[in-house]
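J.: got a structure for you, letters missing:
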C-alpha cells in the first residue's frame, strides 16, 4: 500500500485507534478510505442496502475495519449523516459496534447531464467501524439445530442484545427503530454487537412515546403501532420478540409456547439433534415465553429490556435440567413418527380443508345472479388454447426453454418481489411461431413437493373466469441439479439444488393495472373505463372467494401490479398461485419478511397476533384501497394518510365534480358509490368489511339508477351510500384539495 506524508501519519493513527477501545472517533480523509478498500472494489464489498454499502478495509499491520459508504446523492441528507455519527459516538457499550472514524468529503466532478457536460458537486459520506469476521446474526439463523449456533451461543447472543437495548433505553433514552438480525454483528467469540443507528431517535426522560410521522424500519420486525409512526422503547422490544423466535427455533412462530415446544421437540428428534437442547428445556421455555410477551399487542404488557435481563439472570442460577426432575414428560426423548410434507417452517399447514363461503348479512344477496361471472361456459371468451401448444408441450422444460430463449434476460417481463430481496418467481415472455402467446412463470425457491405442485396446478388450471388470468399448463422437472437466474442489473444467481417448477399463463398484452393507471398506456382511462376496471376486478375476486364452493382462494397479495390487462383492457387477477403452492399459513408467515411494498395489506394482517383463520377480509381491504385509487385518480403513499384524505376530500359530489368535470350527474353518483364502497372495504375491523358478493350487488344496483321524473330536479347529496342518488338535501361545499395525478 503506497501511502506517503500526511496520509501515512493518518494511517498509523487509524491503526492505533483500531486496537485502542478507548480512542475517540477520528476524522478520516476520503483518499485514505479509498486506499484501504482498494477504491471500494467489488471484491471488498461485504454488505449492501438501500442507503449504504459496506466495504472491508485492510490496514498495513493486518488490522481490518468496516467502511460504511452512504449512497451517493447530490442532495445527500447531511442531518442523517451527522445524526448517525453523533448517536454512534454516544452509545459506547460492549454489545454495540464501536465507531472508529468518519469522513465528510465533497468535490466537484464534470458529469454528463441531458446530453451536456456540467460541473456537479459530489458528496461522499462514510463511517469507519469495527470489523467482525463472523458477519451478521441473520447468517446464523437456521432451521437445523445441528448446524450453526449451539444453545449456549444463542442464549448468550439473546442476553447480549438485551444488555445493549437496556443501555440504549435506560441510560441514553435512545430508540433504535430497526432491531433485526441483519443489524446484529458477531465477533470472534460470537458476542453480539448492535449497530446501524441511522433511524434511531432520542427521547426525553419523561417522554415515553414519540411520533415520527413515518413507519420506518424493517417490515416483519416493525411493531404494529410503528406503522402509524408511533415509536417507543417498547417498539424495540416488539422487534426483539420477533428475533427471539427466529434465534430459538430458526424461524418465526406465533403459536402458544406449549405448541412450539412440542413442534420443536418433534423436529429435534427427527433431525437426531434432540440431545442438543434436552438439558436446557426450561431455558428454552422461558425464552420463548419472553418472546411471546415481547410481541403483545398491548404495549404496556411488553417487558422492558432490563426486566428481561433479570429473568435471564435468575434462570442462569437455577438448575432446570432433565436430570433434576423439573422437565415435564413433553421434553423426554422418544421415537416420534413425523410427516413434514413439503413445509420447512415450524407452522405446519394442514391438507386443504373445507371452507364455507364468507357469510353475508344481506338477504338481497340470495337473489344475486352471477351467471356469466363464475360460469366456466363463457361464450364471449375466446378459446385460450386455440393455436397454442398442448399441455403436453408445456410440461416439457426443453420446450419452455426454447420459447423463452433459455429464460433470457431479454424475455424477462416481470417478477414477484413480494418477498423483498428474495424473489419467488420470474415471468418470461414465450414466443411461438414469431408471435407472443404465453407468459412463463419460473418459480424460485418455492420448493413445493411434486405431488402437491401437480395437485395445485391442476386445481388452478380448472379456474375459468373472464377476470382471472388463465393457467394453460405447468412443468415439474427434476433432471437438473441447479439453475441460474438473472434479474435486471444483477449477475446470474445460483439458486442451488431444486427442481424446476413453472406455470404457463395466457399472455396479457397491456401490462398491469398499476402501469396503466400511472399513465404508461396510450391514454389515461376515463371514468367509464375506470368503472369497468373496478367492476372487473371485483368480479374476479368474487369468483375466487365465493364462486368455487368449498375450494375458495384467498389472494393475500392483491395489488394493481397483480391485475393484468388483456388486449381489450379487461382486468385479469393473477399472483395468487404462490399462496396456493406454499400454503395460506406459510404465506402469512413468509410475508412478515417483506422488505418492499406493504401499502395494500391491512394492519390486522400485518399484526400476526390479530390474524384470523379467515383471511378473505384481507383481500377486501386491498381491493378497497385499489378502488379508492382508481376512483379518486390518486396513488397511495401512506395508507392512513391516503384514507383520511379520501374521507376529507372526496365524500361530496361537488368535490367529485371538480375531478370529473364533464360527467353527467348519474355518473358522478357512480363515482361516489365506488368511493363509498372503497371506504367500507378499508374499515379497521375485518368483520365490518363487505364481502365480494355484496360489493358486486351494490355495483350492479348503482349502475342501473332509477329513472328520475322530469319534474323532480336532480339534487346532489352527501349520503354515505349512493344507491339513492336523488334523495336528500342539497349541500354546497368548497372544493376539496386536489392531490396526486390530474
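T.: Nice, thanks for sending it over. Because the structure is a prediction, the values reported are computed rather than measured.
J.: From now on I want contacts and neighbour counts done on CA atoms only, so please keep to that.
T.: Fine.
J.: helix/strand/coil for residue 436?
T.: Counting by DSSP: H, G, I helix; E, B strand; the rest coil, the backbone at residue 436 sits in strand.
J.: Hmm, it is touching residue 403, no?
T.: No: Residue 436 lies out of contact with residue 403 (CA atoms under 8 Å); the separation is 9.4 Å.
J.: Compare those two (neighbour count), which wins?
T.: Set residue 436 next to residue 403 and count neighbours by other CA atoms under 10 Å: residue 403 wins out with 21 against 15.
J.: what touches both of residue 436 and residue 403?
T.: Residues touching both residue 436 and residue 403 (CA atoms under 8 Å, 6 or more residues apart in numbering): residue 430.
J.: counting contacts, what elements does the longest helix anywhere in the chain pack onto?
T.: For the chain, the helix with the greatest residue count under DSSP state H is helix 527-546. Using 3 or more CA pairs under 8 Å, 6 or more residues apart in numbering; DSSP states H and E, the elements in contact with helix 527-546 are strand 571-573, helix 616-632, helix 692-702.
J.: So for that helix, what gets flagged as buried?
T.: 527, 530-531, 533-546 (16 or more other CA atoms under 10 Å).
J.: between it and helix 616-632, how big is the angle?
T.: 180 degrees (axes from the mean of the first three to the mean of the last three CA atoms, to 10 degrees).
J.: helix or strand right after helix 527-546?
T.: Using DSSP states H and E, the next helix or strand after helix 527-546 towards the C-terminus is strand 563-565.
J.: Strands of the stretch 101-250 of the chain, residue ranges please.
T.: With strands called from DSSP state E, counting those that start in this stretch, the stretch 101-250 of the chain shows them at 116-130, 174-175, 184-186, 192-194, 201-202, 209-211, 230-232.
J.: take a look at this one as well, against the first:
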C-alpha cells in the first residue's frame, strides 16, 4: 500500500511538472487553433452573406439600374441566388424614395412635364445614374384613386412583354402616389396620329407595325400571360411609342383579371372607360369581357387608318361616329376615301383593306361574333385567310352633354378646330343611348 502511494505521488508530480524547453506542446493546442480558424471562417461567411442580403434588398428597393454600382463578382452571383430563392412578387416591385424622384424631375418642374391624363400629370426625369424615367403623379383631382394606383402596381409587375410599357418602380410617401416607368421619347400615339403635322411621320409601314404591335400586346394580356387581363381602357393616348416607333400599351389602372379561360363576362354595374372606345355592352350595362377590349382595338385600328378621332368632335362635325362613317364607305365601296390623306395613297391597297376589314369585324355590335385577339392577329398577318363579312356596327352611345372644345388653331386638312390630345382621357360614368 505504501509502495502504491509512492508510485501515485510520483505520477502526480510528473503530471504537474513543466514541459521541457523546445517541446511543441508547451505553446499551442491543436483543438484551440481549429476553433479559432472555424470562428474566423464563420465570421467572414456571415459578414459576406449579410452584405449580399443588404445589396439584394437595396436592389429591390431601388431597381436594377443601380445594382451594378454596389455589387460585383461573387456577391452578384449570390444576389442572383437570392433572387431565385425569393422570386419577386407583385409587392416586390422596387419601392423608390420620394427624394430621388424629386431630384430626378426637378421637383416636378413645368419644364419636365410631358402631359396629363386621367391619372394625373406625367413628368420626365433623369436619375443620378443617368437613366431616363417617366413619372406618373396621382392628381388630387384624378378620377382614379388609391385602388387604381394599387391595381396598376400589383398587376403590371406580373406582366412582361415587348409591347407593354415597363414599370420600374413606385412610391407612396407623404401624400404622393407615383409610378415610375421607362421613358419613351416619342410619347403617346395620339400626339402623332391626331396632329396634322406629326402624322405625316406615320407612313404606312409604321402604322402597320403599330397595329400589329398593339394586337400582339393585347393577345398577350388575353391569352398568353400568366394572368388573363382585360385592359378596359385601350385608346390612342394609352399607347406609347419608343424611339423606333414600336408601340407599348400602358395605363393598367382599370384593368381586371379574369379567372376562367373563356375570358369571362363580368357585370360590375359601373360604367368605366373612355368615350369613343367603349363597346355598347359596356356603355349601356357595365358588362365587360375580352370582347369589349376587342371592340376598343377595332376603334383604335380605324383611327390609325383614318387619322381621325372617334370622339365628340367627329360626332359634332359628321353627325355620326367614326365607325358608322367607316361602315358607310365600306358598303358603298369607297373605302379609299376613309384612309388618311396624309398617306397620299402610298400604301398597299391589299394590306390597308385587310386592316379596314378586321377593324369592322372588331366593332360589330354583338360581342359573340367579334373575333378573339388571336384571330385578329392571324387575320392581320395572313395574306390568304378568307375573312368573314362584317355586320353593321352599333349606333354609338352619346354623352348627355358634349363639352365644346376650346378654341385652337385651324387644321390644314379640314379647316376645323383641332381637338386637344386629352379629349379622350376622361373616364365617364353617365351615358345614355342616342
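T.: Looks like it came in fine. A quick note: this is a predicted structure, and the numbers were derived from the prediction, not measured.
J.: Which of the strands of the stretch 101-250 of structure 1 sits closest to residue 441 of structure 1?
T.: strand 184-186 (35.7 Å; CA to CA).
J.: what helices or strands is the closest one leaning on?
T.: Strand 184-186 of structure 1 packs on strand 192-194, going by 3+ CA pairs under 8 Å, 6+ apart.
J.: on that earlier part again, mind putting the helices and strands packed on helix 527-546 of structure 1 in JSON lines, mean neighbour count and distance to residue 393 of structure 1 included?
T.: JSON lines is the format used below for these (neighbours: other CA atoms under 10 Å; distance: least, CA to CA, whole Å):
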{"stretch": "strand 571-573", "mean neighbour count": "28", "distance to residue 393 of structure 1": "25"}
{"stretch": "helix 616-632", "mean neighbour count": "25", "distance to residue 393 of structure 1": "34"}
{"stretch": "helix 692-702", "mean neighbour count": "19", "distance to residue 393 of structure 1": "37"}
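J.: In three-state terms, label the alignment partner in structure 1 of residue 356 of structure 2 for me.
T.: For residue 356 of structure 2, the aligned position in structure 1 is residue 288, judged by TM-score structural alignment. Secondary structure, three-state DSSP: residue 288 of structure 1 is helix.
J.: Where in structure 2 does the longest helix of structure 1 fall?
T.: Counting by TM-score structural alignment, helix 527-546 of structure 1 falls onto no part of structure 2.
J.: And stretch 84-101 of structure 1, by the same measure?
T.: Going by TM-score structural alignment, stretch 84-101 of structure 1 sits over residues 152-169 in structure 2.
J.: From the chain's centre, how far out is the matching stretch? Work that out for me.
T.: Centroid displacement of stretch 152-169 of structure 2 relative to its chain, using CA atoms, centre = their mean, to the nearest Å, is 4 Å.
J.: Buried residues in it, which are they?
T.: In stretch 152-169 of structure 2, counting by 16+ other CA under 10 Å, buried: 152-157, 159-160, 163-169.
J.: Just the endpoints, please. Distance across that stretch?
T.: Stretch 152-169 of structure 2 stretches 11 Å from its first residue to its last (CA to CA, to the nearest Å).
J.: Run through who's touching it.
T.: Against stretch 152-169 of structure 2 from outside (CA under 8 Å, 6+ apart): 62-63, 89-91, 93-96, 170, 179-182, 213-214, 216-217, 220, 225-227, 240, 246-255.
J.: And these, which of them are buried?
T.: By neighbour count, with 16+ other CA under 10 Å, those hold 62-63, 93-96, 170, 179-182, 213-214, 216-217, 220, 227, 240, 246-255 as buried.
J.: distance of the counterpart of residue 243 of structure 2 in structure 1 from residue 155 of structure 1?
T.: In structure 1, residue 243 of structure 2 lines up with residue 188, judged by TM-score structural alignment. The gap separating residue 188 of structure 1 from residue 155 of structure 1 is 16 Å, by CA to CA.
J.: Give me the more crowded residue out of these two.
T.: Set side by side, residue 188 of structure 1 and residue 155 show more neighbours around residue 155, with 18 against 10, by other CA under 10 Å.
J.: Looking at structure 2, name the residue matched to that one.
T.: Residue 155 of structure 1 maps onto residue 208 in structure 2, by TM-score structural alignment.
J.: show me the contacts for its match.
T.: Per CA under 8 Å, 6+ apart, neighbours of residue 208 of structure 2: none.
J.: Same check on residue 123 of structure 2?
T.: Counting by CA under 8 Å, 6+ apart, residue 123 of structure 2 has contacts 105, 108, 112, 113, 114, 115, 134, 135, 136, 137.
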